[in-house]
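A.B. asks: Here's my sequence, what's the structure:
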Amino acid sequence: MQSPVRWGILGTARITRRVAPAIQSAPAAKLIAIASRSEEKAKAWAEKYECPQIVESYEQLLERDDVDVVYIPLPPHLHAEWTIKAAQAGKHVLCEKPLALNALEAETMVNACQQAGVCFEEGVMWYHHPRATQIRDILNQGRLGEIRRVTSAFSFPWQSSVEPSEEYRFKQEQGGGSLMDLGWYCVGASLWTLGMLPEEVFGREVLDGSVDESFSGWMRFANGAEAAFDCSRNMTSRRWIEIAGTEGSIVCDDFTRPWQEEKTRFWIHDAQGNAEVVNCEAATQETCLIENFSQRILTGQLDNQQSLGLKTQQVMDRLLKSAKSKRNENEF
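C.D. replies: Next comes the predicted model:
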């Protein structure tokens, strides 16, 4: 396959406002077409993001010979269906998180892409920022000693012009809830840091209707390390992580997305409390993701990231099961 990799997008979800410009600015990518079931929305979107082609249906986009990869920003309950259809059509797939409603669905998606010989990845962008590479290098160098605990939080006060009845994040059957929407980043970051699945998990949810408005989780790993997190859509904006070892710690107060792209940084604290600020290369993480995924397609690296997404989904299932099984315990 020759560069640039040709991209199509299924739907005009809000996240495409960031991803479309990223495709336009990534050297190895080119935006070809947008598919939407609303012609009016598609026309407005295509004009705003300079997309040359409008396709009336998702099926028609998958049939196009001039599209190599599809980005799927649809609600989670549609991810499995359209990932499998895209793979069967020979398209590489970048799928938004959460990957699916559960781990079984996620496994079918991964298997379909493996059988079709196409690239598949979850759309978590911070993994691709240069800052993540710097943090990984420090962990690999052993500067923190033995990692003992990962603590993280992701929350924001929900404000949207979309009615709750029309928003999938408020519907359990469509993959809603703060754990699936926000906790995914915290769980994934813990697995990314420690490189293994937990042996034990505990979850605690605060419900709003059928979905969790807030969620707290804890994980214990075979090497004795622990991870704890909380996520919420009724709290002030927080997106921080601490990775603590026997000889030092890393603190990042905006790991899911830099508060300011031009001031991307994190801190290293030694055992005596001395803090070192590590300034990072300024970059747009959406563009980094699109470029890295496009390069994977060009070089044939098929299974680079799919295992982390699948493992994250597996842990999410266990956390939700824990929260529901303990819902009525310890009540006064």
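A.B. asks: Could you use CA atoms for every contact and neighbour count after this?
C.D. replies: Will do.
A.B. asks: and the residue most central in space within the chain, what is it in contact with?
C.D. replies: In the chain, the C-alpha nearest the mean C-alpha coordinate belongs to residue 124, at 2.7 Å (CA atoms, centre = their mean). Residue 124 makes contacts with 96, 97, 185, as judged by CA atoms under 8 Å, 6 or more residues apart in numbering.
A.B. asks: helix or strand for it, which one?
C.D. replies: Counting by DSSP states H and E, no helix or strand carries residue 124.
A.B. asks: quick one: it from residue 264, how far?
C.D. replies: Distance, residue 124 to residue 264, by CA to CA, to the nearest Å: 17 Å.
A.B. asks: again, but for residue 109
C.D. replies: In terms of CA to CA, residue 109 sits 34 Å off from residue 264.
A.B. asks: Can you list the buried residues in stretch 197-216?
C.D. replies: 197-198, 201-206, 211-216 (16 or more other CA atoms under 10 Å).
A.B. asks: which residues sit in contact with the nearest residue to residue 42 once chain neighbours are set aside?
C.D. replies: In space, and not counting its chain neighbours, residue 42 is closest to residue 36: 5.7 Å by CA to CA, 6 or more residues apart in numbering. By CA under 8 Å, 6+ apart, residue 36 lies in contact with 10, 11, 12, 42, 54, 55, 56, 57, 58.
A.B. asks: now with 10 Å?
C.D. replies: Applying CA atoms under 10 Å, 6 or more residues apart in numbering to residue 36 gives the contacts 9-13, 42-43, 45, 54-58, 61.
A.B. asks: Beyond the helix or strand where residue 140 lies, next helix or strand please.
C.D. replies: Residue 140 belongs to helix 130-141 when assigned by DSSP H and E. Where DSSP H and E defines the elements, the next helix or strand beyond helix 130-141 is strand 147-157.
A.B. asks: Before we compare anything, build this one as well:
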Amino acid sequence: MALEDAFDDFTHRDWVQETVDGTVRLAVVGIGGFARNRALPGIAAGRYCETTALVTGSPDRARTIAGEFDVEHVIGYDAFRAGNHAETYDAVYVATPNSTHGEYAIAAAEHGKHVLCEKPLETTVDRAEEIVDACSDNGVTLMTAYRLQTEPVVRRTREFVRDGVIGEVVQVHGGFAHPLLDHAGPDTWRLDPDLAGGGALVDLGVYPLNTTRYVLDCDPTAVYATTRSNGGPFADVDEHVAFQLEFPTGATASCTASFDAHASSQLELVGTDGKIAISSPFGGVVPQDIVVESGEMRTEYTGPPVDEVCEEFDYFGYCVLTGADPEPDGADGVADLRAIEAAYESAETERRVALE
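C.D. replies: Down below sits the predicted model:
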């Protein structure tokens, strides 16, 4: 790849292989803050999905949201599990607390509905594999909601790596800090280990973990991790985490995540012939700022803003409509959970843990 030409049409959707008509009707399962503020607007702004049902524990209180987004059907959780009004949607987006992903994703699959499930796919490998099996058995599409895999700056980074623009990747540095209590109360489900499956590692560390696996196009072979909590509202989960991943290529990734630090996110790949640095990749709105050094050439690029949530739903809808297999599939979600479980084991035993 000629670096001077690499930024032409930077935001193109390389995953679009054919023209397709129609939309996928979505039931949004769980209408918490992210679903209300990001997912529903992202779906509405996109091309290949439309929201036709909301699934919530408080249907009466959800009428205002339904009216705002012109959603005709509001369904309770029990009615959803029973298959009531299943004819009003083709697929579901599961945005409930992590430990409940399985019950709703599996119920949807058993009703013949495609599934886009928030990350992590579940709270354990075994429970995530149950989702994968249910979707496979029922012949429906399963996508784990790794929206960064549909985001242009990350997709272009993977292309740079594949094309050897920075030589062989030697080191990856990734970090994501988000002051949780600035945006949520101490009773948030994210601080309940039974609902969340962990703390900063599960909620934030999964971003550099998955993105590193994606751009390197391989899985880690070992992990070493440390966790720390200062008590208080973080007493039951990891408040801070640092973990190192080893890859079969010889590359290592050093990653951090924190629930109680100044908001920050960064990703840097250092290769034998250059490096790539992405500004704020994990914070929800990627500014499309990237610096690429290749040999003696250094390029700074700022692209047009892209709503990665809209990209994610359009990508999912496109895959369903065309029968394509999404890249962030169920196996991708399971692989991250294997690494997360190994990281927690490492933090507890203070030892490096090998991955199968």
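A.B. asks: Just the contacts of residue 36 of the first structure: which are in strands?
C.D. replies: Residues of the contacts of residue 36 of the first structure located in strands (DSSP state E): 9, 10, 54, 55.
A.B. asks: one step back: who has more neighbours, residue 109 and residue 264 of the first structure?
C.D. replies: Using other CA atoms under 10 Å as the criterion, residue 109 of the first structure and residue 264 rank with residue 109 on top: 26 against 21.
A.B. asks: dump the residue contacts of the corresponding residue of the second structure for the more buried one.
C.D. replies: Structural alignment (TM-score structural alignment) places residue 109 of the first structure against residue 131 in the second structure. Taking CA under 10 Å, 6+ apart, we find residue 131 of the second structure in contact with 101-107, 109, 115, 117, 121-122, 137, 142, 330, 334.
A.B. asks: just the buried members of the residues you listed?
C.D. replies: Listed as buried from the contacts of residue 131 of the second structure are 101-102, 104-107, 109, 115, 117, 121-122, 142, 330, 334; burial here means 16+ other CA under 10 Å.
A.B. asks: so can I have a markdown table of the residues you listed showing distance to residue 166 of the second structure?
C.D. replies: Below are those laid out as a markdown table (distance: CA to CA, whole Å):
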| residue | distance to residue 166 of the second structure |
| --- | --- |
| 101 | 39 |
| 102 | 40 |
| 104 | 43 |
| 105 | 40 |
| 106 | 42 |
| 107 | 45 |
| 109 | 42 |
| 115 | 37 |
| 117 | 34 |
| 121 | 32 |
| 122 | 35 |
| 142 | 33 |
| 330 | 30 |
| 334 | 29 |
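A.B. asks: For those residues, which two are the farthest from each other?
C.D. replies: By the measure CA to CA, 107 and 334 form the most distant pair in these, at 18.9 Å.
A.B. asks: State the number of residues packed around the counterpart of residue 156 of the second structure in the first structure.
C.D. replies: Taking TM-score structural alignment, residue 156 of the second structure has residue 134 as its aligned residue in the first structure. Residues contacting residue 134 of the first structure under the criterion other CA under 10 Å number 16.
A.B. asks: who's in contact with residue 134 of the first structure?
C.D. replies: Residue 134 of the first structure neighbours (CA under 10 Å, 6+ apart): 140, 266, 278, 279, 280, 281.
A.B. asks: Give the buried subset of those as a PyMOL selection command.
C.D. replies: In PyMOL, a selection of the buried entries from the contacts of residue 134 of the first structure looks like this (16+ other CA under 10 Å):
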select buried, resi 266+280
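A.B. asks: which helix in the second structure runs the most residues?
C.D. replies: When the second structure is parsed with DSSP state H, its longest helix is helix 330-349.
A.B. asks: Following that one in sequence, what is the next regular element?
C.D. replies: strand 353-354.
A.B. asks: Where do the strands of the stretch 201-332 of the first structure begin and end?
C.D. replies: 211-220, 226-232, 234-245, 248-252, 265-270, 275-279 (DSSP state E, counting those that start in this stretch).
A.B. asks: Redo those strands as TSV? Include distance to residue 158 of the first structure.
C.D. replies: Converted to TSV, these look like this (distance: least, CA to CA, whole Å):
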stretch	distance to residue 158 of the first structure
strand 211-220	10
strand 226-232	9
strand 234-245	6
strand 248-252	23
strand 265-270	26
strand 275-279	31
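A.B. asks: Map residue 191 of the first structure across to the second structure for me.
C.D. replies: Under TM-score structural alignment, residue 191 of the first structure pairs with residue 213 in the second structure.
A.B. asks: Quick check, its match in contact with residue 335.
C.D. replies: Yes: taking CA atoms under 10 Å as the definition, residue 213 of the second structure is a contact partner of residue 335 at 9.5 Å.
A.B. asks: if I look at these two, which residues touch both of them?
C.D. replies: 219, 220.
A.B. asks: Spatially nearest residue to residue 153 of the second structure, not counting backbone neighbours?
C.D. replies: Per CA to CA, 6+ apart, closest to residue 153 of the second structure is residue 288, 5.9 Å.
A.B. asks: May I ask which helix or strand encompasses the match of residue 109 of the first structure?
C.D. replies: Short version, using DSSP H and E: residue 131 of the second structure is in helix 125-137.
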